[in-house]
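Trainee: Just a sequence and a predicted model for now, questions to come.
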Amino acid sequence: MKDSGFENLVVKFLTHSISSKELDNLNSALKNEDCKQMFRSQIQIDYTTRHIMSQYNKNKAKQELIRKIRKDKRTVKMLTLYKFGKYAAAVLLFFGLGYFYWNHNFYQNTSKVAIENTDQITLELSDGTVKTISEASSASVYNKKGDRVGLQQGNQIIYHKGGKAKEIVFNTVSVPYGKRFVLILSDGTKAHLNSGSSLKYPVEFMKGKKRKVYLQGEGYFDVAKDETSPFIITANKLNIQVLGTKFNLSAYPEDPNIKTVLVEGSVGFFEESTKFNEESKRLIPGHMAVWGKQRHAIKFKEVDTDLYTGWMDGKIIFSHMPFKAIVKKLERNYNVTINNSYEQLNEVRFNASFDTETISQVLEAFSKNYAMKFTVKGSRITITKP
């Protein structure tokens, strides 16, 4: 690629005007060691320049810089990598290293930054750096070496097929209340994450080794079959091992039980202090395993699996569920806080199904079946005796 073409791609990259095809071209150009080294050297600029340059009018500075770069096509064509490196450094100074990092995730060696907005889906990298995920856009995902390992598109991340990793490096996706997310891992396993959930997983699995992930909250897993590499999900102190199957796992920290519903295949259960063997408890399709966190005891029962997997299609289904448990599910799904001062209502059980209804419409439906009053103020809801 000619220098001018590379330079224009970088300008578009920094100004959020780059297309998906152009981003791929830029990624290809960065395979050139000189180009990659130039960017890496700029990233090493002290992170505190963000704070120093906050005194400047960033929009004005950005437009002025772009104008200077583009004012003379002949000049642009004659720029050396060194000269363009100075422009890149200026862009970093004007925009701030945080701007460069957060919006494009090119390199993972910047300072750790806490995410204050808990309403956003976040991706935590192996070094502790946290990135917010924009569901309205797409972006490449890179490892700490600067290699492209996946692509984020809307509310999902698709990782490239792996198997050549020499070490396990973990990322963690966290999904706030009111949202859902999908991960396609490097082995092809598909994980749907429900509201208020997080999954810690290897960026790339090692061939012949156990594929181990850690779940907090609720997820539906369609596990890629690999008899040489068992897939293990750890939730609290319970391990669920599979070779290839489809199942739903609910393990919210505030819930007393961990529930596993098997749709297809077979899974086995064992605690952290033990090992998986032929005597490990097994679950068969169409059944649910309920593991008590306090007693460390497991029970099995036959269920309608659709009742436990409908959330992936945006449905909220309650089957003979006490209202106090319904409240918690509504809080997760709608990202609201519900204060129920009508204690008599807590143990009343309901059968109901919702999909496109608002939280007000849902509560209105309950109030028609059982007398109660509710008030909605923003994201706070109060339920009282009529």
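Mentor: It's in.

Trainee: can we go C-alpha only for contacts and neighbour counts from here?
Mentor: Will do.

Trainee: residue boundaries of the strands in the stretch 251-386 of the chain?
Mentor: 257-264, 267-271, 281-283, 287-292, 298-302, 316-322, 337-340, 349-354, 373-377, 380-384 (DSSP state E, counting those that start in this stretch).

Trainee: Does anything pack onto the third one? Which helices or strands?
Mentor: In terms of contact count using 3 or more C-alpha pairs under 8 Å, 6 or more residues apart in numbering; DSSP states H and E, strand 281-283 is assigned the packing partners strand 267-271.

Trainee: Apply 10 Å and report the result again.
Mentor: For strand 281-283, the packing partners by 3 or more C-alpha pairs under 10 Å, 6 or more residues apart in numbering; DSSP states H and E come out as strand 238-242, strand 257-264, strand 267-271, strand 287-292, strand 298-302.

Trainee: Second structure follows, compare the two:
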Amino acid sequence: MICRYRETASVYCYNCSYRLTLFKLPMNQQQVAELIRKYNDGTLTPDERLALDIWYLKFASESTAHLSAEQEAIAVDKLKSTLPLAYKSTTKKIWPRIFAVAALLAIVFSAILWIYQDKPSSVQYTKDIKPGKTGATLTLANGRIIKLADIKVGQVAIESGVEISKTADGMITYHILANQDGRSGQMNTLETSIGEQAQVKLPDGSLVYLNAASYLKYPSSFAKFDKRRVEFSGEGFFVVAKDKAHPFLVKTALQDVEVLGTQFNINSYAYHPEIKTTLLEGIVKISNAAGISKTLQPGEQASLTNKSVSVSAVETEYVIAWRKGYFMFNNESLEDIMSKLATWYNIKPVYLDPELKKTSFFGSMSKFENISKVLKVMERTGKAHFEIRDNQIIISKN
């Protein structure tokens, strides 16, 4: 635990300085590596944890003076792709510059992590399982069903004066043609299966990114409606175009989300007992069937059931990692992690010991790797063993 008298790396705490002399700070690479090994094993003493925290924050605070915004963005992406398991955040919010500076040492730091996390990994399989990919099924108002993977880039259809197209990166777009009012408002649906993800640009310019096993129903034009209403299930990230005269309303099985122009994520998968709505930008209002409503500020997440709505502060980076191509786990249970993997890899977890479901993990890894690589990284923590049998993942104690 970080000493309560020290809030940033630049504040020296005389209350705990006598303990830090045990580690002769600043520590060398070998000493840091040993503390990281103990951190991963869960054997750090409070004093050792304090020393590791101070080293991490002190290094970051002394190394961030000359990073441009562009360099920070590049560094953050580099860190995510390099570190197999992320260091647990010790503050309420991850400092972007600390994250970026850590990325600049990714080669050295990740080498240390791999050396000390590299416990024997023996994920067994005869046939590996590939990750999901871009794809979805578009159903038009006339009942025509279109598999996006089967069509070429360009015009997909014209429906009541609205042109529907597919871009080079697989996005579906809607555009009202010249001399057309697009006021029919016929309903379309876009649905991703397990192992698919998609994105659509709605006729008002709003963007919706669909994760695997998700469903979006929307009109081909909002022109005749007072509110821009869509129906949704699964997980999606919304970037809503600003239009004060026409609020944007997302309806799920248990809640309504009303916004004017904002960015937010909705997770309404059936395997979760709650619907989670996370706000990144703007303001949204969440309401359930019981008439309970809450207003979210950026960085807040609403957890909603048909009887209650609670709000808490969260690390949004973990919530939207899926849209950026990553799995990120922040003290998540193995049961929740395997549910995410099942949605993306179309697998079924089988637990030989039900208690393993409660095992927690911290980590970050690409979602475009074969599942064997993801499981090997998790197995190196020493918390579980994985075996791939067809589409089943057999999970046992390590």
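Mentor: It's in. Please read these numbers as outputs of a predicted model, since none were measured by experiment.

Trainee: Superposed, what's their TM-score?
Mentor: In this superposition the chains share a TM-score of 0.63, using TM-score structural alignment, normalised by the length of the first structure; 263 aligned residues with a C-alpha RMSD of 2.5 Å.

Trainee: and the helices and strands packed on strand 281-283 of the first structure, which is most packed in?
Mentor: Among those, judged by mean count of other C-alpha atoms under 10 Å, the one packed with the most neighbours on average is strand 257-264 (a mean of 23).

Trainee: That one maps to which residues in the second structure?
Mentor: Aligned using TM-score structural alignment, strand 257-264 of the first structure spans residues 274-281 in the second structure.

Trainee: Could you tell me where the lengthiest helix in the first structure falls in the second structure?
Mentor: As assigned by DSSP state H, the longest helix anywhere in the first structure is helix 81-95. Counting by TM-score structural alignment, helix 81-95 of the first structure pairs with no residue of the second structure.

Trainee: after that helix comes which helix or strand?
Mentor: Sequence order places helix 97-104 as the next helix or strand after helix 81-95 of the first structure, per DSSP states H and E.

Trainee: measure stretch 379-388 of the second structure end to end?
Mentor: Terminal residues of stretch 379-388 of the second structure are spaced 13 Å apart (C-alpha to C-alpha, to the nearest Å).

Trainee: which stretches of the stretch 101-250 of the second structure form strands?
Mentor: 133-134, 137-139, 145-147, 154-159, 162-166, 172-176, 187-191, 196-201, 207-210, 215-219, 228-233, 235-239, 248-251.

Trainee: Off-centre distance for the fourth one?
Mentor: Using C-alpha atoms, centre = their mean, to the nearest Å, the mean C-alpha position of strand 154-159 of the second structure is found 32 Å from that of the whole chain.

Trainee: Just give the closest residue to the alignment partner in the second structure of residue 150 of the first structure, not the sequence neighbours.
Mentor: Per TM-score structural alignment, the equivalent position to residue 150 of the first structure in the second structure is residue 165. Leaving aside its sequence neighbours, residue 165 of the second structure sits nearest to residue 155 (C-alpha to C-alpha, 6 or more residues apart in numbering; 4.2 Å).

Trainee: The one you found maps to what in the first structure?
Mentor: Match for residue 155 of the second structure (TM-score structural alignment): residue 140.

Trainee: Show where stretch 8-15 of the first structure falls in the second structure, residue numbers please.
Mentor: Stretch 8-15 of the first structure lines up with nothing in the second structure when matched by TM-score structural alignment.

Trainee: Could you check how far the residue most central in space within the second structure is from residue 345 of the second structure?
Mentor: The second structure has residue 321 as the residue nearest its centroid, 2.7 Å off, counting by C-alpha atoms, centre = their mean. As judged by C-alpha to C-alpha, residue 321 of the second structure and residue 345 of the second structure stand 17 Å apart.

Trainee: on that earlier part again, any chance of the helices and strands packed on strand 281-283 of the first structure in CSV, plus distance to residue 192 of the first structure?
Mentor: Listed next are those as CSV, based on distance: least, C-alpha to C-alpha, whole Å:
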stretch, distance to residue 192 of the first structure
strand 238-242, 16
strand 257-264, 14
strand 267-271, 18
strand 287-292, 18
strand 298-302, 23
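
Trainee: No further queries at this time; thank you.
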